[in-house]
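**Student:** Build the 3D model from these lines:
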Amino acid sequence: MKYTQTISKLFIGILLLTFLSCAHTPKRPVEELTYRLIPQFADRFIFEEKVASDSLDFYEIESKGPKIIIRGNNDNSMAVGLNRYLKDFCLTTITWDIADSIYMPDNLPSVPSIVRGKARCQNRFFLNYCTFGYTMPWWKWDDWERFIDWMALNGINLPLAITGQEAVWYHVWKKMGLTDEEIRNYFTGPAHLPWHRMSNLDYWQGPLPLSWLKNQENLQKQIVKRERELNMKPVLPAFAGHVPQELNRVFPKAKISRLSEWGGFPDRYRSHFLDPMDSLFSVIQKEFLTEQTKMFGSDHIYGADPFNELVPPSWEPEYLSSVSRTIYESMSQVDPQAIWIQMTWLFYIDMPSWTKERVNAFVNAVPKGKMILLDYYAENKEVWRITDRYFGQPYIWCYLGNFGGNTMLAGNMKETGMRIENVFHEGGDNFTGIGSTLEGFDVNPLMYEYVFDKAWDISIPDESWIEKLADRRTGKIDPHARNAWKLLYDSIYTQPAQLGQGALTNARPSFKGHGNWTTQPYINYDNKTLLKAWGEMLQATPRNNDLYSFDVVNIGRQVLGNYFSVLRDRFTKAYIHKDKNELSRIGQQMINLLTDIDELLSTHSAFSFERWINKARQTGITDEESDYFEQNARTLLTTWGEKNQSLNDYANRTWAGLVQNYYRVRWKMFIDDAISALNEGKEFDEKAFFRKVTDFELSFTQQTGYSEVQSKRNSVETAKKMYQKYASQIAE
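**Tutor:** Alright, predicted model coming up:
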C-alpha cells in the first residue's frame, strides 16, 4: 500500500513538473532586459508583439490596472517603448555606464491614454572604429551587456561590431603560411587596434598576446548573440586590402604596396595594401568571411574602409572604381546578400582630393543599394549635400560629437536638430537612417539621447525636450535644474566638437597658445555664463543623485578648466613684466587650481584614470600581461604613440589621477623653470624644457601598477566647495 502511494505521489509530482514546464514560456529578450535593469518592477510590465502596418518599427504604451502594456513589432521597438515610458512617466534615464545606478520612483505611474511612437527611418547606426580604442578596449561582458541594453532602449539596430576580429585574422594568416610571431607582431596593442583595422598602423606595441585573442573571440560571441536577440544587425568587418608585409614571403608575386605615412609614426609602422586586382585578394576575402561567419555568424552587413586618412596608390577614377568594385564583388562571391557599409570620413578629411568625379567612381562601382554610406560628421559638414546625395547610393546621416574621448562640453544642439529635420525633407529616397559615430564616450550624453530621439516621431520643441531632460537628470521637476539646462542649451551647446579639443590644463605647457593642435582650449561662450549654469545646478534638490552628481562635477570641471586659461595668461604677463612676486603668486594659484580640479573629479567614477588603468590591468592573465596592457592604456591617453608624436595629447581627458599625476606635473615643471629663469636673470630655455617634459611624458607611459583610491568625498558637497572658492574670482 505504502509502495503504491509512493508511486502515485511520484507520478503526480512528475505530471505537475511537466505541466509547469509546459506552462512556462521563455522570457522575451526585452523582458530579460527589463529584469536586468529594473528587477523590482519587471513583473509589472507585459510585452506584446504586434504586426507593423508597414516596414517601420513602432511601439504602443498603455496601462491596464496595475500593469504597463508595451506593444511593438519586435523586441527592439518594445525596448524603445519601455524607455519612452521610463523617461516620460518615471523621470528615469538609463545610461550606458554600468557604474550608474538607475533611479526609479516608489510606484509606477499609470499611463492616462495610449501612447504611440513610430520610427521615422529604418536604420539607426551607432559607433565608430575609434570608439573601440578610446572607450571600449578594456570592457568586460558586464560593460557590454549594459551598453547593448542602452542601445536597444534607444532604438539602435545597426551597431558596429568589430570586437574579436584579430582572432579571425590569426586563423586566416596562419592558414596562409604566416608564423605565430609574424601575425601577433603585425597586430598593435589593444587600444590602438582601431587604427590597425583602418590600415593606418601596424606593429605598434605588438606582439598581441594570445590570451587577448581568445578573450576577445569569446566576448564577440556574447556581443553579437545579445545584439541579435534585441533585433540588431551587427556590422561585422570585411577584408579591404590591408595585409601584413610578411605575406610577400609566402606569396612573392603578390602586388603589395606600402601605404602613406600616418600620424607621424616612423616608416617601420606603415601599413601595406594588396592590390584588389591581384587574384590573392578574393582568396583572402573568402577565407576571412568564411572563418568569421563560422565564429560569429552573419547578418550580411559588412564594414570595409580602404584609404581612411591615407593616399590611395592612384587617384585615377578608373582605379578607385576598380578597387571599390573588387571589394564588393569579393564579398558577394562569398555572401550573395552582402551589403557594404563605408564611412565617408575620408571624403570629408581630404575633400580637395576626393573630388565629385572620384567619389562618384568609388561609390557607384557597387550596385545601387549594396553600399550604405555613413555621412560621418554631418553636424559639421554634410557630405551628402556636396556629392549629389551620394549619387543615389543609400546613406545614413551621422552625428559625431566627440574626438578622442576629449572631455569638453560641446555639441551644436539647435543646428543638429535643424539638419536632421532638413535631411528628412531634402535627403532623397536614398536617405535611410540616423546614426552616431562618436570617437569616444564622453561628457555630453544628452546629445546622443537627442539624436536618437529624432529617429522617432517625438514631435516636441527643443525647449520642452531640454526641460524634460532636466527633470530626468534630477529625478523631479526642479526650477533651478531647468534654468541650468536652459542656459546650457542657449549658450553652451552651440558649436560642434572639433578635432583636438581640451582644456588648457591638459595641454603641454607654454606661455601662449596651447602647445599642440591636439589640445585647443578655445570656447565660444563666456565662462561666466557657464559659471551661472553651475550655480543654478548646485541650487537644485535632486532625487536622482547619480546623474545629478555627474552633472555638477562635469560642469564644474569645465568651468575650472576654462579659468585655468585666465591664470596662465596672467602668469605670462607677470613673466613678461619680470614681476617675480606676481609670477610666484599666480604660479601657485595654477598649481592649487589643478589640485582642486583633481579633487572634484575624484568624487565620481566617470572621471577616473584609475578606473581606466585598473580595467586594463584586469585584462591580463599574468603580471607581465597586466603591465603590458597598462602601458598601452597609458600611451593612448598621453603620448598616443612615440615620444613627441604629432598626436600627443589627442586623447586628453580631464580625469582624476591624470590631472594630478600627469598634467599638474608638466605645469609645475614649466612654472618652476619660468620662476627660476626670472630669478636668475636668464631667458626661459624652451629647448631644455621641451626635452624635460617629453622625457617625463615617455616615462609616464612606462610606469605600471597604478592605484589611486577614488575619493569618498560627496560629489555635490565638493562641487559646492569649489564653486564657493572660485565663483568670485571667475566672475571678476
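
**Student:** For the rest of this, base every contact and every neighbour count on C-alpha atoms.
**Tutor:** OK.

**Student:** what's the one helix or strand Val359 maps to in contact with?
**Tutor:** Val359 is part of helix 356-363 when elements are defined by DSSP states H and E. Residues outside helix 356-363 that contact it (C-alpha atoms under 8 Å, 6 or more residues apart in numbering) are 315-318, 320-325, 347, 371, 386-387, 390-391, 393.

**Student:** now swap in stretch 588-605 and tell me
**Tutor:** Outside stretch 588-605, the residues that reach it (C-alpha under 8 Å, 6+ apart) are 99, 505, 549-550, 553, 557, 560-561, 564, 567-568, 607-608, 611, 654-657, 659-660, 664, 667-668, 710-715, 718-719, 722.

**Student:** Just the buried subset of these, written out for PyMOL, thanks.
**Tutor:** Buried subset of the contacts of stretch 588-605, written as a PyMOL selection, criterion 16 or more other C-alpha atoms under 10 Å:
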select buried, resi 505+549+550+553+557+560+561+564+567+568+607+608+611+654+655+656+657+659+660+664+667+668+710+715+718+719+722
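
**Student:** Please give the structure of this sequence too, so both can be compared:
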Amino acid sequence: SVEPALAAGGPDTYRLLSPPGAAVAVAVTGSSGVAAAAGLYRYLRDFCGCHLSWSGAQLRLPDPLPRLRTEIRVTAPGRYRYYQNACTQSYSYVWWDWARWEREIDWMALSGINLAPAFAGQEAAWQRVYRSLGLNQSEIDAYFTGPAFLAWNRMGNLRGWAGPLPPAWHLKQLYLQSFYGQPFIWCMLHNFGGNHGLFGTVEAINRGPFAARRFPNSTMVGTGLVPEGIEQNDMVYELMNELGWRQEPLDLPSWVTRYAERRYGAPNAAAAAAWRLLLRSVYNCTGVCVNHNRSPLVRRPSLRMDTELWYNTSDVYEAWRLLLSAGAELGASPTFRYDLVDVTRQAAQQLVSDYYVSIRRAFQSHALPELLTAGGVLVYDLLPELDNLLSSHSLFLLGRWLESARAVATSDQEAEQYELNARNQVTLWGPNGNILDYANKQLGGLVLDYYGVRWSLFVSALVESLNSGSPFHQDQFNQAVFQVERGFVYNKKRYPAAPAGDTLDISRKLFLKYYP
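**Tutor:** This is a model prediction of the structure:
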C-alpha cells in the first residue's frame, strides 16, 4: 500500500512488517508507489532469495512465505534515484515495444528508481513545431536521423544520417511515450556504447555516494544510473540500486556471496568463490581503466593496439573454471547460463589479446611460421568457437538485435532501413566509420562475420608483407578493411534470432582447449 505520510515530507520510506495472524505473511507500505515497490523487492531479495535483472529472473518463492520477526523501516538517504543516459535511448531502447518497456518499468520501480527521462515520441512533436514555423516535409526529413541515431540528433551533433523517420515511426513512438549551491545527483556512468565486457568500479561506488553526502554543505539529493547502454553487468547495477537505500557502505565480499545465491536460486561454494574473484579484479577498477570495452577483439586491427588491462587476467580464468565446476548443480538456472557465457566471453577476449601480441611479435621478428600458427589459431578456431558460444544464448545474438529492428517496421522498405540502422550502429557508426566500433557488441554472428573477417584480412596482409618483403601500410589496410566493414552493413544476410547449441558444452570445449 501507499501512505505518503510515511515519509513525513522527507525522502521516500518503506516499511515491512508481518501482521499478527497467519493470513498475511508480510505487509509492504511505501510513501510512494516506487518506495513500496522497492520495499517489495527488499523482501523478495533478502527474505525469499529472489533475484531480478536484465538477463533474467529467479523468482521461486518459498512456501510458506517467510514472516518477519520485527518491523523493517528504511528511509532513502536522498530524494532521488536517477536512471538513464541520453545515449541509452539509442544504444538499448531504440527497438523496444511496450512489452519490453513494461518489464523495464517494473524493474525500475522494484529497484527504487524514481527519476528517469522520457524521450520517446518527441520527434513527432518537433515535426509539428517545424511545420508551424513554415518548414516543408522534405526539409524536416533531411534533419531527423534514423531511429538508431536519434540520441545524437537530439543533442544537436548529428542530422540526417540513416533517416528519414517514416510516419509510422512517429505514430508508434507517440503511443509509447557537484555544483556550488546546486542540488545534484551522484550518478554511476558505467557503460559506453552498450558494449559488452566485464567491468566495474565497485569500491568507488560503494564509498563515493556516502563521501559526497558527508561533504561539508553537500547539496547531494540522490543517486542515479546513467549508462549509455544496458543489459550488461547486472551485478554492478543491483549494487548501485541497493546503495540508493543505504546509509553506509556494504561489506562487498559478503554482499556478492549473497548476490550469487539469489541470482542462481541456490547456494554454491564454487559460484560464490568465482564472484568474489571477479569482484576483486575485473569489477574493481581503482585507477585509470585502460582499454575498458576496447579489446583488440572488437577494434580494427593494427600493429599499434594496446593490450594493457586494469586487472589480473588469471582471476577471470579461475572464475571461469569455478563457474564450469558449478554447472552440474546450477546449469538449469537461466542467469547462471548467461553468466557462464559472459565470463567465458571475457576469458576468450583476453585470449584474443594474447594471440594478437604473438602475431605482432612474430611479424616484427619476421618469423613467418609463428605468425601463421598464431594467426591461424585466432582466425580459424578461437573466433569461430567464441561465435558458437555467443550463439548459444538468446541475449548474445546479432539476429535478435536485427530482428527486433525489423519487427518495428510497418513495411518492407522500413524493415530494410531499420536493419541498416541496427547494423551501422554496432559497426561503422556513421557513413565512413566516423566513430568506428564505438558501440561494439560481442554477438553471435557479428564475431564471425565482422570481427573475424577483419582479423583474417589483417593476418593475410601481414603474411603477404613478409612473403613479398614489402612493408605493411596501415592506411592501405584501412582502405581495404573499410570495404569489408561497409559490406557487412549493407549485407542482406539473415541471422538466427534463436540460440543454438548448449552453453555448458561449448564453454567446456573452449576451456579444455584454451585454459592457460
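
**Student:** For Val94 of the second structure, give its distance to Asn233 of the second structure.
**Tutor:** Going from Val94 of the second structure to Asn233 of the second structure by C-alpha to C-alpha, to the nearest Å gives 20 Å.

**Student:** Where in the second structure does the lengthiest helix in the first structure fall?
**Tutor:** Assignment by DSSP state H gives helix 545-576 as the longest helix of the first structure. Taken onto the second structure by TM-score structural alignment, helix 545-576 of the first structure occupies residues 333-364 there.

**Student:** Check stretch 224-234 of the first structure too.
**Tutor:** By TM-score structural alignment, stretch 224-234 of the first structure lines up with nothing in the second structure.

**Student:** go on, stretch 604-616 of the first structure?
**Tutor:** By TM-score structural alignment, stretch 604-616 of the first structure lines up with residues 393-405 in the second structure.

**Student:** Kindly report the same for stretch 475-484 of the first structure.
**Tutor:** Mapped onto the second structure using TM-score structural alignment, stretch 475-484 of the first structure spans residues 265-274.

**Student:** what comes up buried for the matching stretch?
**Tutor:** 265, 267-268, 270-274.

**Student:** Pull the number of nearby residues for the closest residue to Ser565 of the first structure other than its chain neighbours.
**Tutor:** Distances taken as C-alpha to C-alpha, 6 or more residues apart in numbering put Leu504 closest to Ser565 of the first structure, at 6.0 Å, once the chain neighbours are dropped. Residues lying near Leu504 of the first structure (other C-alpha atoms under 10 Å) number 24.

**Student:** Could you do the one 4 residues further on as well?
**Tutor:** Residue crowding around Arg508 of the first structure was assessed by other C-alpha under 10 Å; the count is 22.

**Student:** can you pull out the strands in the stretch 401-550 of the first structure?
**Tutor:** 431-436 (DSSP state E, counting those that start in this stretch).

**Student:** no wait, the stretch 101-250 of the first structure
**Tutor:** Counting by DSSP E, counting those that start in this stretch, the strands of the stretch 101-250 of the first structure are 115-118, 123-126, 158-159, 236-237, 242-243.

**Student:** hmm, back to that, out of the buried residues of stretch 265-274 of the second structure, the closest to Thr410 of the second structure would be?
**Tutor:** Gly265 (41.0 Å; C-alpha to C-alpha).

**Student:** what separates the nearest residue to that closest one once chain neighbours are set aside from Arg337 of the second structure, distance-wise?
**Tutor:** Nearest non-adjacent residue to Gly265 of the second structure, counting by C-alpha to C-alpha, 6+ apart: Gln58, 6.3 Å away. According to C-alpha to C-alpha, Gln58 of the second structure stands 13 Å off from Arg337 of the second structure.

**Student:** In the second structure, which residue range corresponds to stretch 151-162 of the first structure?
**Tutor:** Residue span in the second structure matched to stretch 151-162 of the first structure, by TM-score structural alignment: 108-119.

**Student:** Run through who's touching that stretch.
**Tutor:** Outside stretch 108-119 of the second structure, the residues that touch it by C-alpha under 8 Å, 6+ apart are 33-35, 37-41, 80-84, 89, 177, 224, 238, 241-242, 244.
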